[in-house]
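Student: model this:
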Amino acid sequence: MITPFRIDVPQATLDDLRRRLDDARLPAPLPGDGWDTGVPVSWLSDLVDYWRTQYDWRAIEQRLNDIPQYTTEIDGQTIHFLHVRSAEPDALPLLLTHGWPGSFVEFLNLIGLLTDPVAYGGSAADAFHVVVPSLPGFGFSTPIVGTDWGTERIARTWAELMNRLGYAKYGVQGGDIGAAVSPEVGRVDPEHVVGVHLNGPGPLPPMPLPDDELATLTPLEQDRVARINAFMAEEFGYIAIQSTRPQTLAYGLVDSPVGQLAWIMDKFREWTHPRTTLPDALLDRDTLLTNVMIYWLTGSAGSAAYVGYAQQGGWGRTPANSGVPTGAIVFAHDVGIRRYTERENTVTRWTDVDRGGHFAALEEPELLLTDVREFFAGLR
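Tutor: Predicted structure coming up:
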């Protein structure tokens, strides 16, 4: 059964948030108060003040509820999703999967462009019906049920969702966790998936790379390997925590909105491009805060961490190639390398671009949209 869903946050919940923000105890700045030790107090305190005094959740809530939303139960798990059908009769269904620390909010500005291209100066031939599920354990796809939410189970859940919606043929797209789940949808449902499109695709090469293999890479690919090494040395801590102690971490994040904000903003600064530009200079503050609100209002910090990084049983295996045509776009921040992606996927389109970061749908929606349209143009 599919049930219409509306976001309706009790006023008491918003009042509680306001009290917590008013009474927040921020840490003393560390020497220099720079990003090398984490989110600077000087920067975050200003964003917290904006959250307290200017951010209007009720206006955002109304805009979100203008988008058709639903829930359904699959394999015991509540799945929340957006579903916007195009008026174009030949539109292709497209399933979009977000990552961590993102949410369905990532795709909001793409929905109109995908479903109604004519209204934005495009062609009716590029129209999509859009389905945007919230990953299990994320946002309104909570509480989490069961212990084995690896990419294959999520992929089977997505395939069942598309079946319930009556879509016999569809495409899939995703980044971050979505870039791991989307190819898996092609593997579990190859008779129905016409194409897989990824931003920031994996898998990553086995590290460290031998010198002779490294020498065969292009300068661009060698730069990506160097940044993978830097990530493992400087940024891996959050994965270590989320994949081993998600419950312990959750106590702090679901109790402190400032803690939740800082945990997510750290990644928006590190993974947007250029890295030296502050997140709220690249993306508007309301968008950043709305994404954080999805985590805060649903208390999903722990289950999102658990689903995103605790299911490591399949790591290190090489999945079977589904044979489904796969396209990839790699923005400036990301580190996908074609030869490693091709070990598991039938790559028919690969695009490297010199700008944009990990949150492609938010940072470079037009570039992502163009690549998605051109990839699926021959697969309809």
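Student: could you use CA atoms for every contact and neighbour count after this?
Tutor: Noted.
Student: strands of this structure, start to end?
Tutor: 2-4, 69-74, 77-84, 92-97, 128-133, 170-175, 193-199, 325-330, 346-352 (DSSP state E).
Student: against which helices or strands is the first one packed?
Tutor: By that I understand strand 2-4. Under the contact criterion of 3 or more Cα pairs under 8 Å, 6 or more residues apart in numbering; DSSP states H and E, strand 2-4 touches strand 69-74.
Student: elements contacting the strand it packs on?
Tutor: Strand 69-74 sits against strand 2-4, strand 77-84, helix 151-164, with contacts defined as 3+ Cα pairs under 8 Å, 6+ apart.
Student: to check against the first, give me the structure of this:
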Amino acid sequence: MPQADIDGLHARLDDAVWPEVPDAATWSLGVPPGYLRELAEHWWHRFDWRAAERRIAADSVVVDTDDHAGVHVLTRRSSRPDAVPVLLLHGWPSTSADFLDMLGPLTEPTPSEMASHVPPVDLPAFHVVAPSLPGFGFSGPTRELGWDVVRHARCAAEVMAALGYERYLVQGGDFGSLIGPEIGRLHPERVLGVHVNALAGSYPDPADPDPLAGLDDADRARVADLGTIWAQRHGYAAIQSTRPSTLGYAMTDSPLGLLAWHLEWFVDYDPAGTAQTPVDPDAYLTDVTSFWLTRTAGSAMRLYAEAAAAFGEARSPSGVPTAVLNLPGDHAVRPFAERSHRIVRWTEHDRGGHFASLQAPDLLIDDLQAFTAGVLAGEYGAGPSGFEPAERS
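Tutor: Here you go, the predicted model:
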């Protein structure tokens, strides 16, 4: 990125106009000023964008598809001849940079990682493909409407085909957990399996007169907890689903506003870290700086409006075997999720958070490897893809 753009960001941070917020204001009213001032100071004086930029560039390619010219992709191939291609899909407000620390462990699992399993297993290795969604960061902005979940799924499949991968696994979190399964519905013959975290779209049947019937106590508590949380914090989604352009002007013009708006989700409403693992500030700032420099805050949040039809709507299961990883802050309910997915694996952990690739990459990698091992061993059946356990590429 041009140095003038970096200098301009710093100048705007220097000249930021801060609102008057009572010192006693807590996170229940939004981002507290003390927390934001500390992070803004770090952004200006200590965060090294050029170092982040070099890490991103080292594994970057740009792919043109029929749907979108210039999809930015992080990709790294394994040295293992039996490596399995995997497509990693992020959500909002993220970019593919969230997967940077996973590239090494996924492509070249080490003997020590393999030995940590009891009994020891030959962990799968992966050829990794991690695009930034069109409209996000270096894959944006998008300049036309129509980028719903299906179009994103179609574009991601085109990226895999352009890179020479005809058959592959898909992993996705947040919006990626909607887009990934949709690829399985569009191309069940290509998708060997789908792994999701932060599963969206886990809803009861609206026609069911007693939707909680049959749920155990843990799932009932999860539903109640989600209802409480959503009532308190759904404002961001409401405006992004209805008036994203209006908010986009402010986010594109104010780095301080962008920092605060995105920060709410990255702390995942638990800034003290008592339930969820905090996100490394530099990882968060890598995403925020990418959005700022590419002027894609508005096009990224527009995904909420474009994809609004996918919220609360059950989709027909693709038949592709699907694994779900549930971490603190996630509220997927298996009986609800099974309306839209052929679930063959369901894992719960008490650490991590909504952004698994940043808050618990070891758990995400471990669960993806275990699921993949099951796919390769034929544990979940061939499914519509006709996949044979001995097949790897």
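Student: distance to Glu366 of the first structure for the strands of the first structure - can I get that in JSON lines?
Tutor: Formatted as JSON lines, these follow (distance: least, Cα to Cα, whole Å):
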{"stretch": "strand 2-4", "distance to Glu366 of the first structure": "30"}
{"stretch": "strand 69-74", "distance to Glu366 of the first structure": "24"}
{"stretch": "strand 77-84", "distance to Glu366 of the first structure": "19"}
{"stretch": "strand 92-97", "distance to Glu366 of the first structure": "16"}
{"stretch": "strand 128-133", "distance to Glu366 of the first structure": "15"}
{"stretch": "strand 170-175", "distance to Glu366 of the first structure": "15"}
{"stretch": "strand 193-199", "distance to Glu366 of the first structure": "13"}
{"stretch": "strand 325-330", "distance to Glu366 of the first structure": "12"}
{"stretch": "strand 346-352", "distance to Glu366 of the first structure": "14"}
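Student: thinking again about what came up before, is it possible to export the helices and strands packed on strand 69-74 of the first structure to JSON lines including mean neighbour count and distance to Arg20 of the first structure?
Tutor: JSON lines is the format used below for those (neighbours: other Cα atoms under 10 Å; distance: least, Cα to Cα, whole Å):
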{"stretch": "strand 2-4", "mean neighbour count": "12", "distance to Arg20 of the first structure": "32"}
{"stretch": "strand 77-84", "mean neighbour count": "22", "distance to Arg20 of the first structure": "28"}
{"stretch": "helix 151-164", "mean neighbour count": "19", "distance to Arg20 of the first structure": "35"}
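Student: who's in contact with the aligned partner of Leu178 of the second structure in the first structure?
Tutor: Under the alignment (TM-score structural alignment), Leu178 of the second structure pairs with Ala180 of the first structure. Residues in contact with Ala180 of the first structure (Cα atoms under 8 Å, 6 or more residues apart in numbering) are 151, 174, 201-202.
Student: out of those, which end up buried?
Tutor: By neighbour count, with 16 or more other Cα atoms under 10 Å, those hold 151, 174, 201-202 as buried.
Student: looks like Gln276 of the second structure contacts Asp330 (just checking).
Tutor: No: assessed by Cα atoms under 8 Å, Gln276 of the second structure is found out of contact with Asp330, at 10.4 Å.
Student: what residues are shared contacts of these two?
Tutor: Gly353.
Student: ok, which of the strands of the first structure comes nearest Ala24 of the first structure?
Tutor: strand 77-84 (31.1 Å; Cα to Cα).
Student: what comes into contact with that closest one?
Tutor: If you take Cα under 8 Å, 6+ apart as the criterion, strand 77-84 of the first structure is touched by 67-73, 104, 111, 115, 129-136, 140-145.
Student: switch the cut-off to 6 Å
Tutor: 68-73, 129-134, 140-141, 145 (Cα atoms under 6 Å, 6 or more residues apart in numbering).
Student: likewise for stretch 113-129 of the second structure?
Tutor: 74-78, 83-87, 106-107, 369.
Student: out of the residues you listed, who's the most crowded?
Tutor: Val86 (28 neighbours; other Cα atoms under 10 Å).
Student: which position in the first structure aligns with that residue?
Tutor: In the first structure, the residue matched to Val86 of the second structure (TM-score structural alignment) is Leu94.
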